[in-house]
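Chemist: Generate a structure from the sequence data that follows.
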Amino acid sequence: MACSTHKHYHDEEFDPKLLHETYFSHGNVPIIEESVIHPVRVLHELFCSGKVKGDTLLDISLGGAIYQLISASNCFKEIYVVDFTDCNIDHFKKWLQKEEDATDWSFVFQKVCEIEGSGDKWQEKEEQLRKTIKGIIKWDNFENSSLNHQLFSKVDCVLSLWILNIVSKTKEDYQRNLKKFTCCLKPGGQLMLFSAVNMSHYMLGKHKFFILSVDRDFIRESVTNAGFVIEKDDYLSRKVTTDLVDHEGMAIILARKQSECPI
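Modeler: Next comes the predicted model:
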């Protein structure tokens, strides 16, 4: 199927609650190890090691997801969340404001607390994250503009989970968007990038959504060309075959910004 016949992230059929139920919930999710367990374990190890730290973290991730921020709330005083669509922002705000129809993320909070050795304190962890999140920002017209530098001062860390492949339609877009994503990162600050490897689509209900297929060499090259030095390069190969996705694995990169790179 050509990419032109796939749905895209901004299409109205994108349902963030269905995304959670399909890929991140505690139900019968076939790729739960790859979509949730391994990422939160890696994040926990990085934050606990002291290799990633600072005052302010900017998160640009997929579909109103919050699980990547749980361990981050141990290390950062302020977290700002960026998304590109109203539906994803509304989905995130419902959890933040404890609305009745909010997505239930308790499974992931319990899993993170289990990894941290405090499995009975997941509700306290949930409140800790809510208090650490200081703002949710819509990035309007991101394809033609950079994130507004005036929204906040330079941040210490940018965390991006899955979204870069999804909003980029070409490899040139991927490289350009990576620079846009990190334009608010201070020199010496860090990028934590989670990117699917050699994946062309993901399913949401009956709809097939486009994702840009890139290999590990291209991801590493893009990060380096954006002015970063790679400090950690992790990879998890696909463990389960499912009709939901066609990925070969996932790359996780920790990199430090060494220079400004023009967009």
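
Chemist: alpha carbons only for contacts and neighbour counts from here, please
Modeler: OK.

Chemist: List the contacts of Gln190.
Modeler: For Gln190, the contacting residues are 52, 156-158, 254-257, taking C-alpha atoms under 8 Å, 6 or more residues apart in numbering as the criterion.

Chemist: So which of those wins on neighbours?
Modeler: Neighbours were tallied for each of those (criterion: other C-alpha atoms under 10 Å), and the maximum of 28 neighbours falls on Cys157.

Chemist: so what secondary structure elements neighbour the strand or helix carrying that residue?
Modeler: Secondary-structure assignment from DSSP states H and E places Cys157 in strand 155-161. Taking 3 or more C-alpha pairs under 8 Å, 6 or more residues apart in numbering; DSSP states H and E as the contact definition, the neighbouring helices and strands of strand 155-161 are strand 56-60, strand 185-197.

Chemist: closest to Asn177 out of those strands?
Modeler: Counting by C-alpha to C-alpha, Asn177 lies closest to strand 56-60 out of the helices and strands packed on strand 155-161; the figure is 11.3 Å.

Chemist: So what's the gap between that closest one and the chain middle?
Modeler: On the basis of C-alpha atoms, centre = their mean, to the nearest Å, strand 56-60 sits 10 Å off its chain's mean C-alpha point.

Chemist: now stretch 55-72
Modeler: Centroid displacement of stretch 55-72 relative to its chain, using C-alpha atoms, centre = their mean, is 6 Å.

Chemist: Likewise for stretch 250-263?
Modeler: How far stretch 250-263 lies from its chain's middle: 15 Å, per C-alpha atoms, centre = their mean.

Chemist: One more, please, to line up against the first structure:
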Amino acid sequence: MEHTTNLYSSHVLDTKTLLETYFSPRTPELLFIETTKIIMIALHKTFKSGFVKGKSLIDISLGPTIHHLAAICEFLEEMTVLKFDDACLKEMKKWVHKEKDAYNWTHLSKVMEEITDKSDTWQAREEMLRAKMTNVSKYDFTEENPTGSLVLPKADCLLSMWGLEFISKDHEAYPKNLKIFSTYLKLGGYLLIYGDINVTFFKVGEHKYNLLACGNKFVKKALTDGGFKILQFDIVERKTPTNLVDHEKLFFVIAQKVKEV
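Modeler: Below is the predicted model of the structure:
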């Protein structure tokens, strides 16, 4: 029986099922391209070109994923990774500490070879990423101060994959959460978001998670009202026939923080 929950944090997420469903070698090809390959290519190109640059990055993204960070780790000096719930935090730390039952991401080696046109070993890239992850902590979006006692220095870049539509219960909460994200960024810093247009749910096993549907005009307005200048806004047409998630399109946005709001 399928169960529905209102927010991403309201049921313990089965992290292994999430990863196997959306980010694994067993993920249908078109879905894998949308969840994994597109953002890896976009991020690597963005940082390699120098369009976005900086020494520090904060990542606030869905699940215990590393693919987006692996694609850009050579361009940064330090990364802080924040997770919405304890299950994802625990899974992420398993990978960081190389525990026996940590998720195996070696299948990403083929994607990285395509992107970089190099045959560098995946193991070396993982070790580079681990070394640059200076902090892996909880982001409790139900609290006024989501990072609790953890005080983060403002970063040069903030990256979020499917973050705001997961933690925002309505269209009033979305810009409020965006404003909190902004507090972690330096003035002049870069916000990079990869997400879905008009998505209402995604499924993990028997659980169906309701999401906040947002159009591209709404996202753009939230960014400009939130003190950001949009530098790039790319729309990706949906090609996957899956019923696991009902998004209409995907988007990748690069915005620069130009004022405090």
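
Chemist: Give me the TM-score for this pair.
Modeler: For these two chains in superposition, a TM-score of 0.93 is obtained (TM-score structural alignment, normalised by the length of structure 2); 258 aligned residues with a C-alpha RMSD of 1.8 Å.

Chemist: circling back: next, the mean deviation of the strand holding Cys157 of structure 1 compared to structure 2.
Modeler: Between strand 155-161 of structure 1 and its aligned partner residues in structure 2, the average distance after superposition works out to 0.4 Å, using mean C-alpha distance after the TM-score superposition for structure 1.

Chemist: Quick check: what element follows that strand along the chain?
Modeler: Counting by DSSP H and E, the element that comes right after strand 155-161 of structure 1 along the chain is helix 163-167.

Chemist: ok, then the element right after that following helix?
Modeler: In the C-terminal direction, the helix or strand that comes right after helix 163-167 of structure 1 (DSSP H and E) is helix 171-181.

Chemist: Show me which positions of that following helix end up buried.
Modeler: When neighbours are counted by 16 or more other C-alpha atoms under 10 Å, the buried residues of helix 171-181 of structure 1 are found to be 171, 173-181.

Chemist: just stretch 181-200 of structure 2 next, same as before
Modeler: Within stretch 181-200 of structure 2, the residues scored as buried using 16+ other C-alpha under 10 Å are 181-187, 189-200.

Chemist: Equivalent analysis for stretch 214-228 of structure 2, please.
Modeler: When neighbours are counted by 16+ other C-alpha under 10 Å, the buried residues of stretch 214-228 of structure 2 are found to be 214, 216, 219-220, 222-224, 226-228.

Chemist: Likewise for stretch 18-35 of structure 1?
Modeler: For stretch 18-35 of structure 1, the buried set under the neighbour-count rule, 16+ other C-alpha under 10 Å, comprises 19-26, 29-35.

Chemist: Which two of the buried residues of stretch 214-228 of structure 2 have the greatest separation?
Modeler: The largest separation in these, counting by C-alpha to C-alpha, is between Cys214 and Gly227 at 19.0 Å.

Chemist: His91 of structure 1 against Asp83, yeah?
Modeler: No. The criterion here is C-alpha atoms under 8 Å, and His91 of structure 1 misses it with Asp83 at 10.8 Å.

Chemist: Between those two, tell me which one has more neighbours.
Modeler: Asp83 (22 against 19).

Chemist: which residue is nearest the centroid of structure 1?
Modeler: Among the residues of structure 1, Leu161 comes closest to the average C-alpha position under C-alpha atoms, centre = their mean, at 1.9 Å.

Chemist: So it is in contact with Ile60, correct?
Modeler: Yes. Using C-alpha under 8 Å, Leu161 of structure 1 is in contact with Ile60, at 7.0 Å.

Chemist: what number of residues lie near Thr142 of structure 2?
Modeler: For Thr142 of structure 2, the tally of surrounding residues (other C-alpha under 10 Å) stands at 11.

Chemist: next one: the one 10 residues further on
Modeler: Burial measure for Leu152 of structure 2: 13 neighbouring residues, criterion other C-alpha under 10 Å.

Chemist: Helix, strand, or coil at it?
Modeler: Classification of Leu152 of structure 2 into helix, strand or coil gives coil, according to DSSP: H, G, I helix; E, B strand; the rest coil.

Chemist: which two from the buried residues of stretch 18-35 of structure 1 end up farthest apart in space?
Modeler: In those, two members sit farther apart than any others by C-alpha to C-alpha. They are Leu19 and Glu33, at 15.8 Å.

Chemist: And the strands in structure 1?
Modeler: For structure 1, applying DSSP state E gives strands covering 56-60, 78-83, 133-138, 155-161, 185-197, 201-204, 207-210, 228-237, 249-257.

Chemist: Isn't Glu248 of structure 1 up against Arg238?
Modeler: Yes. Using C-alpha under 8 Å as the test, Glu248 of structure 1 is close enough to Arg238 to be in contact (5.3 Å).

Chemist: Dump the strands of structure 1 into JSON lines; add distance to Leu46 of structure 1 as well.
Modeler: Converted to JSON lines, the strands of structure 1 look like this (distance: least, C-alpha to C-alpha, whole Å):
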{"stretch": "strand 56-60", "distance to Leu46 of structure 1": "14"}
{"stretch": "strand 78-83", "distance to Leu46 of structure 1": "17"}
{"stretch": "strand 133-138", "distance to Leu46 of structure 1": "20"}
{"stretch": "strand 155-161", "distance to Leu46 of structure 1": "12"}
{"stretch": "strand 185-197", "distance to Leu46 of structure 1": "10"}
{"stretch": "strand 201-204", "distance to Leu46 of structure 1": "28"}
{"stretch": "strand 207-210", "distance to Leu46 of structure 1": "30"}
{"stretch": "strand 228-237", "distance to Leu46 of structure 1": "10"}
{"stretch": "strand 249-257", "distance to Leu46 of structure 1": "9"}
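
Chemist: closest one to Val112 of structure 1 among the ones you listed?
Modeler: Proximity of the strands of structure 1 to Val112 of structure 1 was assessed by C-alpha to C-alpha; the nearest stretch is strand 155-161, lying at 16.7 Å.

Chemist: and the closest one with strand 249-257, angle?
Modeler: Relative orientation of strand 155-161 of structure 1 versus strand 249-257 (axes from the mean of the first three to the mean of the last three C-alpha atoms, to 10 degrees): 170 degrees.

Chemist: Strand 155-161 of structure 1 corresponds to what range in structure 2?
Modeler: Under TM-score structural alignment, the alignment places strand 155-161 of structure 1 onto residues 155-161 of structure 2.
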